[in-house]
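K.L.:
Show me how the following folds:
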Amino acid sequence: MKTQKYAVNQYLIESMLAKVKEGEIAIPEIQRPFVWDGTQVRDLLDSLYQGFPVGYLIAWRNPDVKLKDGSTASGKMILIDGQQRVTALTAAVLGEQVVNKDYKKTRITIAFHPVNERFEVCNTAIRKDSAWIPDVAPVVNGDIKLTKAIKHYLEANPAADEDAVEEALSALTDIGKKQIGLIELSHDLDIETVTEIFIRINSKGTVLSQADFVMSKIAADQLYGGPLLRKCIDYFCHLAVAPEFYGQIKENDPAFASSDYFQKMAWLRNINDDLYDPAYTDMLRVAFATEFGRGKLADLVSLLSGRNFGTKQYEETIAEESFGKLATGVRAFINETHFQRFVMIIKSAGFVSAEMVRSQNVLNFGYALYLRLRAAGVNESLIETYVRRWLVLSILTGRFSGSAETQFEADIRLTYEPDFGAVLSWLEQAELSDAFWNFGLVQALEVSATSHPLFWVFVASQVKANDKGFLAKDVTVRDLVSHLGDIHHIFPREYLKKAGMARNQYNQIANYVYAQDSINIKIGSKAPADYFETVCGQCEGGSLKYGAIDNVDELKANLAVNCIPASVATMRDSDYEAFLRQRRLLMAAKIRDYYFSL
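P.N.:
Just a heads-up that it's a prediction; the model follows:
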């Protein structure tokens, strides 16, 4: 027989808010900041006033924890669904400030018209109109007694119907007595079960990640600096994307601005590079891997709760130690030297644009590897080589395309080996054999779409080698990638479409090359044999039309660095498949040389 996984209880609104205020129910700010607008808060109050249901809240009870003195502390509940509703009630009923989507503290003030029984977001006109009570909070929460509120309103509106006003204001004060349902999930449920219950109940289709649960645990902690740590994670990730946010933190959150965390991330205010913009999931994954040697965030949730995996009990000392280690990992993550050097390593491998690395897990593990090797005292130049190679190896083999967490955990354990160079060498022998380079990679290159990771590895190889763009004399591939140059079809798309070829044929990555817009436009829909006739003419003293290459040796060199067979100069649509086969072989060979040069 299946045991009940939850309990459903009804609470008075005022009782629920009291539990939140006293910390018995923690609002983890999973969806931070408060994203509702004033009209949504108004509508929530109106629904309660009318006696309409406002949905259930869902909370997950923390396990009871064994304290250091041997006693037991009961776990508080963490709200995992209903944050916006509870925050709205806290703002409208208790009159507390909320942090809006711009990370500024603000008051959402709801007004009430007793005669018309209407709620509205307060504005200047309403404040000047005596027919409105401009702020319902003092009335609903009892700061202003009902009899006094009625008296003041009737004095300001002597023509109003006394009985109707009394009835309306009485109903207003009863909002706090309305009930709201709370689904309390058992503390012994695992994350997967809690997530499934959440999805089944939540009709909005929202999905909570394991990182959301970690953030919940951090935010709900009051003993080991959890709220400050959560802010650090949240603010860093926001600041990495929007450096101008620095001033808002300083202005709107002076308590955090005076913290050690804020000083350590202040360098971001001058950085506009978006090569590695981590979200909180990324930061948690890296910090957990580097400090705990684990990869599954569900384990971090358990450790922050104090779980002893051996006894299956929950202990305060484990929770304290886990918060300390996580904070250490976060500090290492946000360290300017660490972060900037890792970004430099990515760029030194030829990945100079954010679009070139499509897998965030590749970057996450690369950073975790960098931090682990640095902590182990490995020589800096060796670290750079190892990280560059691991990044490219991971992309070439699709290392994190399956069960990323499982792979992450297995790989982070490898960083604890005494000689990581030997580990990497063994992995190269196993996964990057001659068969991979000569057959596997060549076959894998038979794919369409510029978004494919292998295309970007090829581009990175060109960037690292400082290769010139297609038919360019001076403009490099790096220039074109960095300044939005055009990805050109060597056999023009329109030309192949007219020959009856489908999208997956003309968009083969072996048909792509970086070129200047001006060259691409002039080529138009001409066959290679046609436009190369003019290019060859340029090399024999003819006028320049396609780029600035004006001698045969430069042309040969340009085709070579772009992995284009010289025979392209005479090719038409009937030669297209043969061209693709030849170019894939050349691209694979270039990628191989590139990898071993890292």
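
K.L.:
Please make it C-alpha for all contacts and neighbour counts, starting now.
P.N.:
Fine.

K.L.:
any idea how far the closest residue in space to Val139 that isn't next to it in sequence lies from Tyr11?
P.N.:
Spatially, and ignoring its direct neighbours in sequence, Val139 is nearest to Thr173 (6.2 Å; C-alpha to C-alpha, 6 or more residues apart in numbering). Distance of Thr173 to Tyr11, computed by C-alpha to C-alpha, to the nearest Å: 16 Å.

K.L.:
which one of the two has more residues nearby?
P.N.:
Thr173 (22 against 15; other C-alpha atoms under 10 Å).

K.L.:
circling back to that earlier point, quick check: the residue nearest to Val139 touching Pro138?
P.N.:
No. Thr173 lies out of contact with Pro138 (C-alpha atoms under 8 Å); the separation is 9.5 Å.

K.L.:
Now show me the structure for the sequence below, then we'll compare the two:
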Amino acid sequence: MTEKYNASNISLDQILNYIKSEEIAIPEIQRPFVWKPRQVRDLIDSLYKGYPTGYLIISQSPDMKLKDGTLSLGKKIMIDGQQRVTALMTAIAGLKVLTSDFKKRRIKIAFNPQASEESEEEIFKVQDNAILKDKKWIADIAELFKSDFDQWAFVNEYCQQNAEVNGSQMNKILMRLLDIKNRQIGVITLDKDLNIDEVTDIFIRINSQGAKLNQADFAMSKIAANTEYGGNALRKAIDYFSHLAVEPDWYTEMAKDTLFMETLYASKLKWLKDDQESIFDPDYNDILRISFMYKFGRAKLKDLVSLLGGRDFESREYKAQIAEESFAKLSEGVIDFMNQYTFSNFILGMKAAGFISNKLINSQMTMDFAYTLYLLLNNDTTIEKSQIKHYVAKWFVMSTLTSRYTGSPESQMDFDIKRIREKGFLAFFQEVEEANLSDTFWNVRLVQQLETQVINSPFFNVFLAAQIYEGNNALFSNGTKVGYLITLMGEVHHIFPKQYLRNNGFNERIQYNQIANFTYLDTQVNKEISDDAPNVYFTGAIEHCENGSSLYGNIADINCLKKNMAENCIPSQIIDMDYSNYPEFLVARRKLMAAKIKDYYFSL
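P.N.:
Now for the predicted structure:
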């Protein structure tokens, strides 16, 4: 049997030349640049020290689709190693790269010629302001690799600024750094006759140290490689939507893609150029998953990969008709996903339920299923339209409280989608509630779940959503809403002040940072309370209100204060509590928080 690849070594300099001449191309089965700056620094350090950096996998397949929509004939296709090659582009070639947040920028790596491998000083660092002020650091190594770099002049200037450095020694150090470009990189080149499926399969089998591709990546490769059923336009629609959701101003750049602007999809996402909402900015993974669940009634993206390839699950054969139908259905799903009215109303429903900020969203999978459910119910004639938002919000809260989509999300989503189709949503939802939201859940399990110091706990976030939904004011405030503090200026503060607890023996974070000890307060109120014991500052607040004045905030009426304490779940007995009662306070407040969440859920 003939080999499907050959192995060779290519110098880093040659690879950089391939990049500059665009002989190396990036295919659709690759991700954007996702490395952190520190990882770029580590790669340069490994090259400098002569450490192995792994193989690059290159394909010469003539029919693979590239980022610009053209075919790859005559080009070298980077199948594995994009992150490393892109790191070299930005650190050594000095080129800007498009990061995962759709920003073009340089990652600059600095070099310290005075450090050694034996010393504790770092030889390379990611450039920062401190490095720019320190004369011993070469702030950007890309300057040294430019074709017009004058090494003699550079060494002289460096030695003038660093009198303790010997010019001859400095020259040798620079020679070693510049020798990086002669380092040999292992390259595996795949046979040009391999098709996209075989190339993708090889990628799966490679034990790469780079960013691992997931099923959404492979689905995108299937979509982009297809020209017969409009795959390239669909791929762009998905990519462009996720880009615009994060950066609406990018629309002017998108509009330069004249071929795309002539497609059906262009008008469907034009509205995003004016969109400023950020509680749900879906990426390509979310768009694929939601569109697939909604139109196909399945949730496992590996099934989408198979269907786009034409697989018949019953006969296990591959049929062109199935591929064509699958592309058509997915396209319909993506178009419905992008619908401004539908998307905007879903967001409005989530915000109306109290989830006004992405800070309150713990699970993207839970959000994905919520939007899928919205799309499904929007096309269900048995569901009253005015109730859709309420059902979706309620399902989202139930899923969040029970961690429904955090263990094996695809399997759970697959199960839920199929049961909704079989039984109808309302009947299935009733079954789920009866199975998961018993009195024991509300009175015991939820109270236990609130025993955590994780500030981003889903249970604490649902509690905050409940406060926002009910229009609750922050503690000691009449008019400053909790929602306002969350979105604009507020911070959570300790009801039993942190320093007060530490002064009295509660020294561990797990003790004083319990979420039952957190509440949103105006910063000025927090400063006024300082480190007082709760029995001191609550008693003072009550006495002032009884006299018609306010001690903290702007509440000067005792009934208003009691209402304010109740909506923030502050136990009434707090007026008698000091540090010795702290554990008792936590238990009491958790029960009040759980009761508030329960009331909130059943009012949705």
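
K.L.:
corresponding residue for the residue nearest to Val139 of the first structure in the second structure?
P.N.:
Thr173 of the first structure is assigned no aligned equivalent in the second structure, the criterion being TM-score structural alignment.

K.L.:
how close does Thr173 of the first structure sit to Tyr576 of the first structure?
P.N.:
Distance from Thr173 of the first structure to Tyr576 of the first structure, by C-alpha to C-alpha: 78 Å.

K.L.:
just Asp530 of the first structure next, same as before
P.N.:
From Asp530 of the first structure to Tyr576 of the first structure the distance is 14 Å (C-alpha to C-alpha).

K.L.:
does Ile180 of the first structure sit in a helix or strand, and which one?
P.N.:
strand 179-185 (DSSP states H and E).

K.L.:
Residues touching the lengthiest helix in the first structure, excluding its own?
P.N.:
Using DSSP state H to define each element, the first structure has its longest helix at helix 576-597. Residues outside helix 576-597 of the first structure that contact it (C-alpha atoms under 8 Å, 6 or more residues apart in numbering) are 389, 392, 437-438, 441-442, 445-446, 457-458, 461, 491, 510-511, 563-565, 568.

K.L.:
In the helix or strand that the strand holding Ile180 of the first structure is followed by, which residues are buried?
P.N.:
Using DSSP H and E, the helix or strand that follows strand 179-185 of the first structure in sequence is helix 191-201. Counting neighbours by 16 or more other C-alpha atoms under 10 Å, one finds that the buried residues in helix 191-201 of the first structure are Ile191, Val194, Thr195, Phe198.

K.L.:
From the residues you listed, pick the one nearest Val99 of the first structure.
P.N.:
The shortest approach to Val99 of the first structure among the buried residues of helix 191-201 of the first structure belongs to Phe198, at 25.0 Å (C-alpha to C-alpha).

K.L.:
Tell me the spacing between the closest one and Leu304 of the first structure.
P.N.:
On the measure of C-alpha to C-alpha, Phe198 of the first structure and Leu304 of the first structure end up 21 Å apart.

K.L.:
now Ala219 of the first structure
P.N.:
Ala219 of the first structure is 11 Å from Leu304 of the first structure, by C-alpha to C-alpha.

K.L.:
Look at stretch 201-220 of the first structure and report the distance between its end residues.
P.N.:
23 Å.

K.L.:
Okay, buried residues for it please.
P.N.:
202, 208, 210-220.

K.L.:
Of the residues you listed, just say which sits nearest to Val20 of the first structure.
P.N.:
Among these, and counting by C-alpha to C-alpha, the member closest to Val20 of the first structure is Ala220, at 11.1 Å.

K.L.:
And that closest one? What does it align with in the second structure?
P.N.:
For Ala220 of the first structure, the residue aligned by TM-score structural alignment is Ala225.

K.L.:
how much space is there between the aligned partner of Cys569 of the second structure in the first structure and Phe579 of the first structure?
P.N.:
Matched by TM-score structural alignment, Cys569 of the second structure corresponds to Cys563 in the first structure. Distance from Cys563 of the first structure to Phe579 of the first structure, counting by C-alpha to C-alpha: 11 Å.

K.L.:
Kindly report the same for Asp593 of the first structure.
P.N.:
21 Å.

K.L.:
swap in Gly38 of the first structure?
P.N.:
In terms of C-alpha to C-alpha, Gly38 of the first structure sits 62 Å off from Phe579 of the first structure.

K.L.:
what's the answer for Val343 of the first structure, then?
P.N.:
When Val343 of the first structure is compared with Phe579 of the first structure (using C-alpha to C-alpha), they lie 36 Å apart.

K.L.:
picking that back up, tell me how many other residues surround the match of Cys569 of the second structure.
P.N.:
With other C-alpha under 10 Å as criterion, Cys563 of the first structure counts 22.

K.L.:
name the element it belongs to?
P.N.:
Going by DSSP H and E, Cys563 of the first structure is not in any helix or strand.

K.L.:
Spatially nearest residue to the residue sitting nearest the centre point of the first structure (excluding sequence neighbours)?
P.N.:
Centroid check for the first structure by C-alpha atoms, centre = their mean gives Ala279 as the closest residue, at 3.4 Å. Of all residues not flanking Ala279 of the first structure in the chain, Cys237 sits nearest, at 5.4 Å (C-alpha to C-alpha, 6+ apart).

K.L.:
Let me see the ranges of the helices in the stretch 1-150 of the second structure.
P.N.:
12-20, 37-49, 82-91, 129-133 (DSSP state H, counting those that start in this stretch).

K.L.:
In the first structure, what stretch matches the shortest one?
P.N.:
When you say that, I think you mean helix 129-133 of the second structure. Going by TM-score structural alignment: helix 129-133 of the second structure matches no residues.

K.L.:
Which SSE is immediately downstream of that helix?
P.N.:
Downstream of helix 129-133 of the second structure (by DSSP H and E), the next one is helix 151-161.

K.L.:
Read off where the next helix or strand after that following helix ends up in the first structure.
P.N.:
Where DSSP H and E defines the elements, the next helix or strand beyond helix 151-161 of the second structure is helix 167-178. Alignment note (TM-score structural alignment): helix 167-178 of the second structure is unmatched in the first structure.
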